[in-house]
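> Could you work out the structure for the sequence below:
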Amino acid sequence: MSNNNKAAVLAKAEQICLNHNVKLTAKRKNVLEVLLDSNKPLSAYDIVDIYRTNHQEALAPMSVYRMLDILSKLPLVHKLSSENKYLACSHITCDHDHELPQFLICKSCGKVAEKGIQSNVVNALQNSIKQADFQLINSQIELQCLCNDCANADE
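Predicted structure coming up:
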């Protein structure tokens, strides 16, 4: 991510935090920057290591988990439950309402794409769940895929 884009994302993240009465502390901002700079999802321990290298300061993993929890509730960060890893939301600077996210995860290289799910698909899923006498707890969808680069490399 270019420095101009990152500055715009961080400025918008600060505004989102203000709108939710949450302070974007220097450490939270630095954790978000680690995720913005990464081209793949990171575990909390990956973030601890990168943070130590980039900022010459140690963070406890539990502190990172707390920061990620706060950032994910806004939502500036997403947790991939299937991977137990985190990534920055790809729509932080958007000014429109977002569709429910689905994550396409390449099982070969770890690349992730965040795509919105159309409301009619979400409604159909919710109806199907209700008809099965279940209640939806988490609507995030994570699909295991192969990105085109990895798929083409296998040919």
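> can we go C-alpha only for contacts and neighbour counts from here?
Fine.
> Run through who's touching stretch 134-145.
L80, S82, L100, P101, Q102, F103, L104, I105, C106, K107, Q126, I129 (C-alpha atoms under 8 Å, 6 or more residues apart in numbering).
> between those, which is nearest P61?
Nearest to P61 among the contacts of stretch 134-145, counting by C-alpha to C-alpha, is L80 at 17.3 Å.
> Tell me who's in contact with the closest one.
Going by C-alpha under 8 Å, 6+ apart, the list of residues near L80 reads Y86, L87, E142.
> What is the distance between the helix or strand hosting the last one and the centre of its chain?
Here E142, judged by DSSP states H and E, is contained in strand 141-145. Distance, stretch centre to chain centre, for strand 141-145: 14 Å (C-alpha atoms, centre = their mean, to the nearest Å).
> buried ones in it?
Using 16 or more other C-alpha atoms under 10 Å as the test for burial, strand 141-145 gives I141, E142, C145.
> And stretch 71-80, by the same measure?
L71, S72, L74, P75, L76, V77, H78, K79, L80.
> Of those residues, which is the nearest to A60?
So of those, ranked by how close each gets to A60 (C-alpha to C-alpha), first place is L71, at 16.7 Å.
> Which residue comes closest to that closest one once chain neighbours are left out?
Leaving aside its sequence neighbours, L71 sits nearest to V77 (C-alpha to C-alpha, 6 or more residues apart in numbering; 5.5 Å).
> how about this one, so we can line them up?
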Amino acid sequence: MNRSEKVLAVAEQQCKQSGARLTNKRKLVLSALLHSTKALSAYEIADICREEEGQTIPVMSVYRMLEFLEQEHLVHKLQLANKYVACAHITCSHTHQIAQFLICQQCGEVKELGVDIALIDQLQHSIADVGYKLTSPQLELNCVCPECQQAA
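Predicted coordinates for the structure are as follows:
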């Protein structure tokens, strides 16, 4: 069983445990994200499903599937780009930190890291001190990946 098959099997089990169902089309959408090093839009995912899998899935259906996968903690939505990435921790059994995404501004590669809860707590206090309320602790940082640094 390759890594992608293992991740899909774990994802399917997680969905069953929460009373949800990982349908074949939802698996196709998740698989497209698992095979990509870049964040993908719903349109790009629909294109991949059509071109590589021969499955025509309307973009609105892809959005609904992505919403389901996000609720099941299998994918993350990058707010700044309005694109999605597969969660890097689907097969992990430990408690996860807050997601932080490093996004290469040159090639678009995305790397998921965890941020310590204490850092987020400090940010929340700083934000509250000026009267604001944090609505999402997810961080998205524009960076340059090692490959693009070497190419420069």
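> quick check, nearest of the contacts of L80 of the first structure to A7 of the first structure?
L87 (17.4 Å).
> Would you mind giving the secondary structure of that closest one?
strand (DSSP: H, G, I helix; E, B strand; the rest coil).
> can you give me the helices in the first structure?
3-19, 26-37, 44-55, 61-73, 119-131, 148-153 (DSSP state H).
> residues in the second structure aligned with the shortest one?
Looking back up the chat, that one is helix 148-153 of the first structure. Aligned using TM-score structural alignment, helix 148-153 of the first structure spans residues 146-151 in the second structure.
> Okay, A26 of the first structure and L10 of the first structure: tell me how far apart.
11 Å (C-alpha to C-alpha, to the nearest Å).
> Could you check which of these two has the larger neighbour count?
L10 (21 against 9; other C-alpha atoms under 10 Å).
> Can you give me the neighbour number for the nearest residue to M65 of the second structure once chain neighbours are set aside?
The shortest distance from M65 of the second structure to any non-neighbouring residue, by C-alpha to C-alpha, 6+ apart, is to R26 (5.8 Å). Using other C-alpha under 10 Å, the number of residues around R26 of the second structure comes to 19.
> ditto for the one 3 residues further on
Counted with other C-alpha under 10 Å, the neighbours of V29 of the second structure add up to 23.
> where's it relative to L80 of the second structure, distance?
For V29 of the second structure, the distance to L80 of the second structure - C-alpha to C-alpha - is 21 Å.
> With T23 of the second structure instead?
Distance from T23 of the second structure to L80 of the second structure, by C-alpha to C-alpha: 28 Å.
> and what of A86 of the second structure?
16 Å.
> When the two are compared, which one has more neighbours?
Set A86 of the second structure next to L80 and count neighbours by other C-alpha under 10 Å: A86 wins out with 27 against 9.
> Tell me which residue of the first structure lines up with the more buried one.
So, by TM-score structural alignment, A86 of the second structure is matched to A88.
> thought its match was touching L68?
No - in this structure, A88 of the first structure is not within contact of L68 by C-alpha atoms under 8 Å, at 10.0 Å.
> where do the contact lists of these two overlap?
In contact with both A88 of the first structure and L68: V77, using C-alpha under 8 Å, 6+ apart.
> neighbours around C147 of the first structure, how many?
So C147 of the first structure, with other C-alpha under 10 Å, has 19 neighbours.
> That one contacts A113, doesn't it?
No - under the criterion of C-alpha under 8 Å, C147 of the first structure makes no contact with A113, lying 9.3 Å away.
> residues shared between the contacts of these two?
With C-alpha under 8 Å, 6+ apart as the test, C147 of the first structure and A113 both reach I105.
> Which residue would you name as the spatial centre of the first structure?
H78 (2.7 Å; C-alpha atoms, centre = their mean).
> so that residue sits right up against A88, yeah?
Yes - assessed by C-alpha under 8 Å, H78 of the first structure is found in contact with A88 at 6.2 Å.
> In space, what's closest to Y84 of the second structure - neighbours in sequence excluded?
Y84 of the second structure sits nearest to K77 (C-alpha to C-alpha, 6+ apart), 4.5 Å away.
> residues contacting that neighbour?
E70, K83, Y84, V85.
> leaving aside the residues next to it on the chain, what's closest to the last one?
Across the structure, with C-alpha to C-alpha, 6+ apart as the measure, the residue nearest V85 of the second structure apart from its sequence neighbours is A39 (5.0 Å).
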